[in-house]
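[1] Build the 3D model from these lines:
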Amino acid sequence: MTDLDAQDAKLVTLARASMARIGASHGAAVRDADGRSYAAAPVALTCMRIGALDLAVAQAVSAGATGLEAAAIVTTKDDAQVSLASVREVGGPGLPVYVANPQGEVIQVLTT
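    Coordinates of the predicted model:
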């Protein structure tokens, strides 16, 4: 388990809340370069599917974010396949992405 600072722990909490709100299999949150946080759950419509992490990044960009500091994804899957493409594009290389279980325990730290 990884010890997180308060701001990174907040991302995990926001991701958990987004996931729980709609009973989704995962939720995500990102923090932009100005310290603002954005959280999302996945969207599954007949016309489109958007993962929670991509949606959180899209919300940040839509709000004017020009960079990211960190991201978190909470998932019920032990072997979650996490796409970091959108996080990498907006945040650049070396950004931490915390992967946590539904209890909020970080089980893996990925890097863009």
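[2] contacts and neighbour counts: CA atoms only from here.
    Will do.
[3] List the contacts of the closest residue to Ala60 other than its chain neighbours.
    With sequence-adjacent residues excluded and distances taken as Cα to Cα, 6 or more residues apart in numbering, Ala60 is closest to Tyr38, at 6.2 Å. Residues near Tyr38 by Cα atoms under 8 Å, 6 or more residues apart in numbering: Ala29, Val30, Arg31, Ala56, Val57, Gln59, Ala60.
[4] With Asp8 instead?
    The neighbourhood of Asp8, defined by Cα under 8 Å, 6+ apart, consists of Ala70, Ala71, Ala72.
[5] Please give the element, helix or strand, for it.
    Asp8 belongs to helix 6-22 when assigned by DSSP states H and E.
[6] At which residues are the strands of this structure located?
    Under the criterion DSSP state E, the chain carries strands at the ranges 26-32, 37-40, 43-44, 49-50, 68-75, 96-100, 106-111.
[7] can I get those strands in CSV with distance to Met19?
    CSV is the format used below for the strands of the chain (distance: least, Cα to Cα, whole Å):
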stretch, distance to Met19
strand 26-32, 4
strand 37-40, 8
strand 43-44, 11
strand 49-50, 14
strand 68-75, 8
strand 96-100, 12
strand 106-111, 15
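[8] and for comparison, fold this next one:
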Amino acid sequence: MREPKRNKIQSHYTALSKNYGGSIDYVNFQFYAYDSSTSVSEIMNYFNAQESRCSGAKVLASFVMGGSGGLSPANGFFLACRKLIDSGKLHGIFVWCADTSQSNDFQYEKQCRLSS
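    Here you go, the predicted model:
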């Protein structure tokens, strides 16, 4: 089940890059679009593959509040971010969405700031 979803997600990024790559400065790599069982190493592989397709755009990692998918903060999101930062590949973190984050006093946004 994971393989078809991964391919579908990557195909959207590939089409976007192919058609508009020269006009895109930043790409929100939506970690939350993948299955919630996705591992740190899988996300690292997906991120690296995406970065190679981005025609020079800076890639941002993201997660969704509420844990509806992908690699969550509780399951290694910040570990993956640390590895990407250490390799000079991560250009920012995107948290979806502020309305939900506000209810926990922006805990993860604060943690993102400390992770950089």
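[9] what's the TM-score here?
    A TM-score of 0.38 describes the superposed chains when it is computed by TM-score structural alignment, normalised by the length of the first structure; 76 aligned residues with a Cα RMSD of 4.5 Å.
[10] which pair in the contacts of Tyr38 of the first structure spans the largest distance?
    By the measure Cα to Cα, Arg31 and Gln59 form the most distant pair in these, at 10.8 Å.
[11] Looking at the two, which one has more neighbours?
    When neighbours are counted by other Cα atoms under 10 Å, Arg31 of the first structure and Gln59 differ, and Arg31 comes out ahead with 25 against 18.
[12] Was I right to think the more buried one contacts Ala71?
    Yes. The pair Arg31 of the first structure and Ala71 qualifies as a contact (Cα atoms under 8 Å) at a distance of 6.3 Å.
[13] Who are the contact partners of the closest residue to Val12 of the first structure other than its chain neighbours?
    With sequence-adjacent residues excluded and distances taken as Cα to Cα, 6+ apart, Val12 of the first structure is closest to Ala72, at 5.6 Å. For Ala72 of the first structure, the contact set (Cα under 8 Å, 6+ apart) comprises Asp8, Leu11, Val12, Ala15, Ala28, Ala29, Val30, Leu53, Val97, Tyr98, Val99, Ala100.
[14] Of those residues, which is the nearest to Leu110 of the first structure?
    Minimum separation from Leu110 of the first structure among the contacts of Ala72 of the first structure (Cα to Cα) is found for Val97, which lies at 5.0 Å.
[15] show me what contacts the closest one?
    Contacts of Val97 of the first structure were listed using Cα under 8 Å, 6+ apart, and they are Ala70, Ala71, Ala72, Ile73, Val109, Leu110, Thr111, Thr112.
[16] And for Ala17 of the first structure?
    Contact partners of Ala17 of the first structure, counting by Cα under 8 Å, 6+ apart, are Gly27.
[17] For Thr111 of the first structure, see how far away it is.
    Look at Ala17 of the first structure and Thr111 of the first structure: by Cα to Cα, to the nearest Å, they are 23 Å apart.
[18] hmm, back to that, whichever of the contacts of Val97 of the first structure end up buried, select them in ChimeraX.
    When burial is assessed using 16 or more other Cα atoms under 10 Å, the buried subset of those is captured in ChimeraX by this command:
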select :70,71,72,73,111,112
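[19] Including distance to Val43 of the first structure, could the contacts of Val97 of the first structure go into JSON lines?
    JSON lines is the format used below for those (distance: Cα to Cα, whole Å):
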{"residue": "Ala70", "distance to Val43 of the first structure": "22"}
{"residue": "Ala71", "distance to Val43 of the first structure": "18"}
{"residue": "Ala72", "distance to Val43 of the first structure": "17"}
{"residue": "Ile73", "distance to Val43 of the first structure": "15"}
{"residue": "Val109", "distance to Val43 of the first structure": "24"}
{"residue": "Leu110", "distance to Val43 of the first structure": "23"}
{"residue": "Thr111", "distance to Val43 of the first structure": "24"}
{"residue": "Thr112", "distance to Val43 of the first structure": "23"}
